[in-house]
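Visitor: heads up, no residue letters with this:
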């Protein structure tokens, strides 16, 4: 196809998503999470700061709420609080990306934002039945909006079924690229390439091979420094569930290790989950201008259709932006970026509480989107469970965000949510005298941050009909709450 063809494809995609948008049902559509105007979203891509704005691109199918040939959707912001919808950035327009402009990343290089992405084709032209043809491509923009594709920079080795998702960064004058691979012997690996100019690339080494023989592909790798260590985040395809770990159709985790250019990556930790929830995938991070490491993940599912997919005209969202730090225990901490507090439109300080099973506390009524900060005095409580019933409706439906003292875990329990997938997800709690929870509730999701962010639990929740409340409750004993603060949140959109 020609560049003119891409202009046509972009215009056609914009018309399609506008048509979907005109019939979008907003009952669960997010107010404080990035999502396309309509259609499908998955992996965050090209996260960067360029042209005085934070740029967030994402995998997008503008023609339906189902996964389909991937485009790059786009939003931008000056502060990561209020976001502006931008035109769809890229559509399939080359022979090499005819079946999808797959995931990738971006590097600001002077007056240009340089994007690397996977050009995707089905070998048989229809589906993955005979494998994929995948190559790494380059595109550039001077305004973050209109892109010029420059073609293939890394060819796919013959015979490999999976070879995708380039994450690129630069150290000094040298460029580095990692991407996920399914090896010839069906093992998940991360490969490293290097370049002097970002255009001509050379294979450096197999940087990492998942020790789990069931992991046949490592999607969406991201490699970044925290302190004097390096974090290698990736999404292993194939591992079997083990206890509370890897319960989802698609899971995201990380290892921490030592690495320097020209050397091997030496893992110092085992694989750990990035997030314990039912929907968190494809983490991508970037270094903000002030040096913080900030990342986004996808809340959605390839394997369990979200409830909004059926008739609401949209599917999926991105998690709130998180700042990542590394503890002395080599555990990655994640908390909402400080700027997120700028969405707080009204705050209720409910103070200390002693809660009994027969007297739950109403925290907020008529909830659209909210944030609750809660500190539980574990040493002074006797309850077996204490938590928040979020998006509770008059007919008795709710999602439970609760601390289970017997299991020493925090659960997001969707058994009585209303619509969509049931079940629960659970994160471990380190023993201590108190537990701090920070809970972000949107129309169709909940994100829970434990303590200093050592663990998080993020899941989609699709409430029943009717006005929604947040209530504080206990089971089998009393709970001593030393602090309870509730914030109503405004919308992130400046042009929605």
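Guide: Yep, that arrived. The structure presented is a predicted model; accordingly, all values stated were derived computationally and were not measured.
Visitor: going forward, measure contacts between C-alpha atoms and count neighbours the same way
Guide: Fine.
Visitor: list the contacts of stretch 172-187.
Guide: 159-170, 188-198, 209-210, 213-223 (Cα atoms under 8 Å, 6 or more residues apart in numbering).
Visitor: tell me the span between the first and last residue of it.
Guide: This stretch, stretch 172-187, spans 32 Å end to end (Cα to Cα, to the nearest Å).
Visitor: mind listing what's buried along it?
Guide: 175, 176, 177, 178, 179, 180, 181, 182, 183, 186, 187 (16 or more other Cα atoms under 10 Å).
Visitor: and the buried ones among the contacts of stretch 172-187, selectable in PyMOL?
Guide: The command below creates a PyMOL selection of those among the contacts of stretch 172-187 that count as buried (16+ other Cα under 10 Å):
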select buried, resi 160+161+162+163+164+165+166+167+168+169+170+188+189+190+191+192+193+194+195+198+209+210+215+216+217+218+219+220+221+222+223
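Visitor: looking at the contacts of stretch 172-187, which are in strands?
Guide: 163-170, 188-195, 209, 217-223 (DSSP state E).
Visitor: show the contacting residues for the most centrally placed residue in the chain.
Guide: Nearest to the geometric centre of the chain sits residue 297, at 1.2 Å (Cα atoms, centre = their mean). Residue 297 sits next to 43, 44, 280, 281, 282, 283, 284, 318, 319, 320 when contact means Cα under 8 Å, 6+ apart.
Visitor: try it against this one:
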């Protein structure tokens, strides 16, 4: 089916897209701004979850996302859309996709984007779930300008015929498309009959006609009942597969969230389509990080963004009827070092940080160092801490009389912990016991811990020794702005810088 023959088909979707855009335009004026972030991607109104279609296209970064504009809870998924030149300042675009066809009546689920012959193609999951029937199929939409999209009349492009004996059509979603050599490939999430995660690999010459290639990777019983949102890429001479396992079993400090994120590092045999795993671990050690997706830009940077929220927990902005729910993380550049995935803030953001407070070499000996009115709603901190003669320390961030985020480190045990239990509105979920903190093992580098903290109103992203990340949301009631550092033993604050992102 040629693109020129699909104009009539495209016109059938206009009314539903128009309805969504009009609702967003009218409704965004009524959104409560109290906890809205400044430079993280959010929908103008309504609910968002997974990032979709993250791509560098015609000199700009495009990010789509799962979006239900009509409420602040999950509903029939649309694709929201933003674009940016610097990954910090984002422009809202019209809704890209809405569920209009029989194969997607209950949602245009997650997917990805790729450029071909100057056009932007979206590959996504059409979701149908009615009268006891559940069906998930893979679909294509395309655009001449990256803004207005037409759905391919031959959809779905991957369905029952392509997965016979490999997966159930009931749980078959989240295609991530990429090109290698002369072929296009797509990894798609699925699971086995006995509920183990499974990633399938498909190939195509033209993005429209797809063939099953292989079961790329399959998990064991401990690695989750379903693997969502896969992404496969090569970086630093390693093949990297990221995904979001559901109910993966805890392993020391890892995988405490009911839905987690994991990275598998190794090599793909492209003849057999099999992934040989050398190492796997959790991607982020916070409470609010899910469904990461990457893109590669003109500088050959591999950049990742994730949904900064978590399934099966309450969301304060929904509870408070603020008119919005959900946000994306700060984009992060990826590398593989010592067979582990490491993340750093995209360097573009440092050009936008203005430092207004800085000092070096302050000692804390069994005491507390206090700073008043320093934790603004938009604030950046960099700390270099010498812990050689320290037993432990605590940082109370955004502190008021009764509220704070507690950041602590046990030097002997080499355990770093972030706790949000006393940070404001309670966030609870299905985990038992209730989960208010996450810990991880961090070994100081020459006795130094280097912390970078990005706080954007209701989000906290912590980068530790350029190796680990912790991502949490929090919704303070008292709006505290103080910072306190308490040390047992001697803690040397070799550097503290504070600034704002502009």
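Guide: Good, I have the coordinates. Because the structure is a prediction, the values reported are computed rather than measured.
Visitor: any idea what the TM-score is?
Guide: Once superposed, chain against chain, the TM-score is 0.92 (TM-score structural alignment, normalised by the length of structure 1); 479 aligned residues with a Cα RMSD of 1.9 Å.
Visitor: determine which two of the buried residues of stretch 172-187 of structure 1 are furthest apart.
Guide: Distance extremes for the buried residues of stretch 172-187 of structure 1: the farthest pair is 175 and 186 at 28.1 Å, using Cα to Cα.
Visitor: of the contacts of residue 297 of structure 1, closest to residue 338 of structure 1?
Guide: Among these, and counting by Cα to Cα, the member closest to residue 338 of structure 1 is residue 320, at 11.3 Å.
Visitor: a strand runs through the closest one, doesn't it?
Guide: No. Applying DSSP: H, G, I helix; E, B strand; the rest coil, one finds residue 320 of structure 1 to be coil, outside a strand.
Visitor: what residue of structure 2 matches up with it?
Guide: Under the alignment (TM-score structural alignment), residue 320 of structure 1 pairs with residue 330 of structure 2.
Visitor: looks like that match contacts residue 345 (just checking).
Guide: Yes. If you go by Cα atoms under 8 Å, residue 330 of structure 2 and residue 345 touch, sitting 7.2 Å apart.
Visitor: compare neighbour counts for those two and give me the winner.
Guide: A count of neighbours by other Cα atoms under 10 Å puts residue 330 above the other of residue 330 of structure 2 and residue 345, at 25 against 20.
Visitor: for structure 1, which segments count as helices?
Guide: 3-22, 308-311 (DSSP state H).
Visitor: ok, and what's touching the longest one?
Guide: Contacts with helix 3-22 of structure 1, where a contact means Cα under 8 Å, 6+ apart, come from 37-39, 62-64, 87-93, 313.
Visitor: most neighbours among these, which one?
Guide: Using other Cα under 10 Å as the neighbour criterion, residue 62 leads these with 33 neighbours.
Visitor: so what corresponds to that residue in structure 2?
Guide: Checking TM-score structural alignment: residue 62 of structure 1 goes with residue 69.
Visitor: so who does the match of residue 320 of structure 1 touch?
Guide: With Cα under 8 Å, 6+ apart, residue 330 of structure 2 has these contacts: 40, 88, 305, 345, 461.
Visitor: do that again at 10 Å, thanks
Guide: 39-41, 87-88, 304-308, 344-346, 349, 454, 456, 459, 461, 471 (Cα atoms under 10 Å, 6 or more residues apart in numbering).
Visitor: what do you get for residue 305 of structure 1?
Guide: Contacts of residue 305 of structure 1 (Cα under 10 Å, 6+ apart): 65, 66, 315, 316, 420, 421.
Visitor: give me the number of residues near the first one?
Guide: Going back to what we said before, that points to residue 65 of structure 1. 25.
Visitor: still on that earlier bit, could the buried residues of stretch 172-187 of structure 1 be laid out in CSV, adding distance to residue 266 of structure 1?
Guide: As requested, the buried residues of stretch 172-187 of structure 1 are exported to CSV (distance: Cα to Cα, whole Å):
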residue, distance to residue 266 of structure 1
175, 20
176, 17
177, 18
178, 15
179, 17
180, 18
181, 19
182, 20
183, 20
186, 22
187, 18
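Visitor: coming back round to it: so how far is residue 53 of structure 2 from the match of residue 320 of structure 1?
Guide: Where residue 53 of structure 2 is concerned, residue 330 of structure 2 sits at a distance of 16 Å (Cα to Cα).
Visitor: closest one of the contacts of residue 297 of structure 1 to residue 346 of structure 1?
Guide: Nearest to residue 346 of structure 1 among the contacts of residue 297 of structure 1, with distances taken as Cα to Cα, is residue 320, at 19.2 Å.
Visitor: how much space between that closest one and residue 388 of structure 1?
Guide: To residue 388 of structure 1, residue 320 of structure 1 is 20 Å away according to Cα to Cα.
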